[in-house]
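Q: Sequence and predicted structure, then a few things I'm wondering about:
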Amino acid sequence: MANDLSQLSFFTESYPPYNYRESHELKGIAVDLLLAAVSKVDDRLDPNSIQLVPWARGYKLTLSGVNTVLFSTTRTPFREPMFEWVGPIATTRVVLFAPTAKQLKIANIADIKKHMIGTIRDDIGEQAVLNMGVPRTQIMQAHNAHSLLYMLQRERIDMWAYEEFVGRWLIKRAAIKIDEFEAVYTLKESELYYAFSLDSDPKLRALLQLGVDRVKANIQENGLSEYQNILSKYQ
């Protein structure tokens, strides 16, 4: 079955530390896990074939097929029937970030609706606030997380809906003191997966799932699994 997985088109976005580009090279927890999983089933995948695209574009391409994979994708009841799933990659928590100096107190959905929220179109953060009934008039979209962080700093938005680990990574990389922003509300706790288009071959999904399972089960000399060693590189 060599090279079977190369039949698939893989899309990802800039979502560090899970997937991102640095010095013209794709890196991250999800990228490392994908390549390790492929190697565990004696298959091949050229890292250069993975396309880094804006989230909304990758989401649309994977919804419409053909033989596409999008990662890292939060698995939710809303998305469940839209894709086939391989993973999980990691646990995830989507939150609302706000400037610590504002001392915002968010106790319920009614509190959220009082504020302007920054999101990325079709991102899990946006879907979460929309599912809560937040009107679109209270949502300001941006193409990427860096733009949302900029908007939050300049008070163009009150809160930013995003994955917590990724948000804190971006704040640190922007040379901003991490205590300048705080998570004021948890929108969703879930897991990240490789999301396959519905037309994808179930044999290929099963092959990659087998590889992921083998990476997580592979205990190395330091007593940690290969997967735990991948995680430790980005913590």
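A: Received, thanks.
Q: CA only for contacts and neighbour counts going forward, please
A: Fine.
Q: Next, count neighbours for the closest residue to residue 107 other than its chain neighbours.
A: Excluding the flanking residues, the one nearest residue 107 by C-alpha to C-alpha, 6 or more residues apart in numbering is residue 185, at 7.5 Å. For residue 185, the count of nearby residues is 20 (other C-alpha atoms under 10 Å).
Q: and here's the other structure:
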Amino acid sequence: MHYRLMLCSCMLLTLISVKSHAEAIEVVTEDSLYAYLREGELVGPGTRIADETLKGAGISDYRMLLYPWARAYEKALHEPNVMIFPLDRTPAREQMFKWVGEIHRATTKLYKLRERDGIAVDNLEDAKQYSIGVVRNDTKQVYLQQKGFTRLVISADNHDNFQKLLNHQVQLLPMPENTARLMSKDAQVDFTSLEEVFSLDEQPHRVHMAFSLSTPDEIVTRAQRAFAQLKASGEVDRIMTQER
């Protein structure tokens, strides 16, 4: 009887262990050039890359959800079995996530409205005199704060941030060009109404997919291998260069 009890206990522990490793993966992202809603469906190059990576890793039980960036980031920081993209890989974040792979790289630029005269930036120090819109918990917010910027206006997402520029609530926005074009398109304004005033060459966007730290290593390893194969085949670059 004692042996049977021990056997049942071992079997129960095994079942609990298997169940914990088989929990669904939650893929979280923000509204951006990598993921967006179209006719009620979440689409975009980042979603396609995440789909192909997880399927290649033999992971079929997952769901993809759109959140404000700060909420997506918090979930990936604190919850198990969470994949997040697009996430800039920085030294400060290196030990905070389990990294899958780089899906894109771009240079951040400071933009103003072309109609607004008197805004001139010859170096990063010049930009400190202007109000700058940033998204909460985004690397651009962290970078500018570390550089001593104090006139930062924080928004929940890219669209709210961009609207502040159009409404003259901020004077500058830091964005890669492809994001600036996407935001202009979504806001139904001509991209030429924006003017680049400075390029943050020392702070390139190294956009990655990553898992939360409490995600099992076995899942992460499978995803890393699948992504590496996808990248080597040229499929990641092909997906990213397709137009929205």
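A: Yes, it's here. Note that the coordinates shown come from a computational prediction; the quantities given were computed from them, not determined experimentally.
Q: Let me see the TM-score of these two.
A: After superposition, the two chains reach a TM-score of 0.86 (TM-score structural alignment, normalised by the length of structure 1), with 222 aligned residues with a C-alpha RMSD of 2.1 Å.
Q: Mind telling me what the residue nearest to residue 107 of structure 1 corresponds to in structure 2?
A: Under the alignment (TM-score structural alignment), residue 185 of structure 1 maps onto residue 198 of structure 2.
Q: SS state for its match?
A: strand (DSSP: H, G, I helix; E, B strand; the rest coil).
Q: Please look at it and residue 107 and confirm they touch.
A: No - the criterion here is C-alpha atoms under 8 Å, and residue 198 of structure 2 misses it with residue 107 at 10.8 Å.
Q: need the helices for structure 1, in chain order.
A: 29-40, 55-64, 109-112, 124-131, 145-153, 164-173, 202-217, 226-232 (DSSP state H).
Q: Which one of the ones you listed lies nearest to residue 8 of structure 1?
A: helix 202-217 (8.7 Å; C-alpha to C-alpha).
Q: Pull out the buried residues from that closest one.
A: Under the neighbour-count criterion of 16 or more other C-alpha atoms under 10 Å, helix 202-217 of structure 1 has 204, 205, 207, 208, 209, 210, 211, 212, 213, 214, 215, 216 buried.
Q: equivalent range in structure 2 for that helix?
A: Going by TM-score structural alignment, helix 202-217 of structure 1 sits over residues 217-232 in structure 2.
Q: quick one, what contacts the match of residue 185 of structure 1?
A: 109, 110, 111, 121, 122, 123, 124 (C-alpha atoms under 8 Å, 6 or more residues apart in numbering).
Q: try residue 124 of structure 2
A: 198, 200.
Q: Matching it against structure 1, which residue comes up?
A: Aligned partner of residue 124 of structure 2 by TM-score structural alignment: residue 109.
Q: thinking again about what came up before, between the buried residues of helix 202-217 of structure 1, which is nearest residue 18 of structure 1?
A: residue 212 (15.1 Å).
Q: Pretty sure the closest one sits against residue 34.
A: Yes - assessed by C-alpha under 8 Å, residue 212 of structure 1 is found in contact with residue 34 at 7.4 Å.
Q: about what we covered before: and the helices of structure 1, which is most packed in?
A: Most buried of those by mean neighbour count (mean count of other C-alpha atoms under 10 Å) is helix 29-40; its value is a mean of 21.
Q: What is that helix packed up against?
A: Packing partners of helix 29-40 of structure 1 (3 or more C-alpha pairs under 8 Å, 6 or more residues apart in numbering; DSSP states H and E): strand 84-99, helix 202-217, helix 226-232.
Q: same thing but at 6 Å, please
A: helix 202-217 (3 or more C-alpha pairs under 6 Å, 6 or more residues apart in numbering; DSSP states H and E).
Q: The helix it packs on vs structure 2, average offset?
A: For helix 202-217 of structure 1, the mean distance from the matching residues in structure 2 following superposition reads 1.4 Å, by mean C-alpha distance after the TM-score superposition for structure 1.
Q: any idea which residue sits dead centre in structure 2?
A: For structure 2, residue 86 is the residue whose C-alpha lies nearest the centre (C-alpha atoms, centre = their mean; 2.2 Å).
Q: May I see the PyMOL selection of the buried members of the contacts of residue 198 of structure 2?
A: Buried members of the contacts of residue 198 of structure 2, defined by 16+ other C-alpha under 10 Å, are picked up in PyMOL with:
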select buried, resi 109+110+111+121
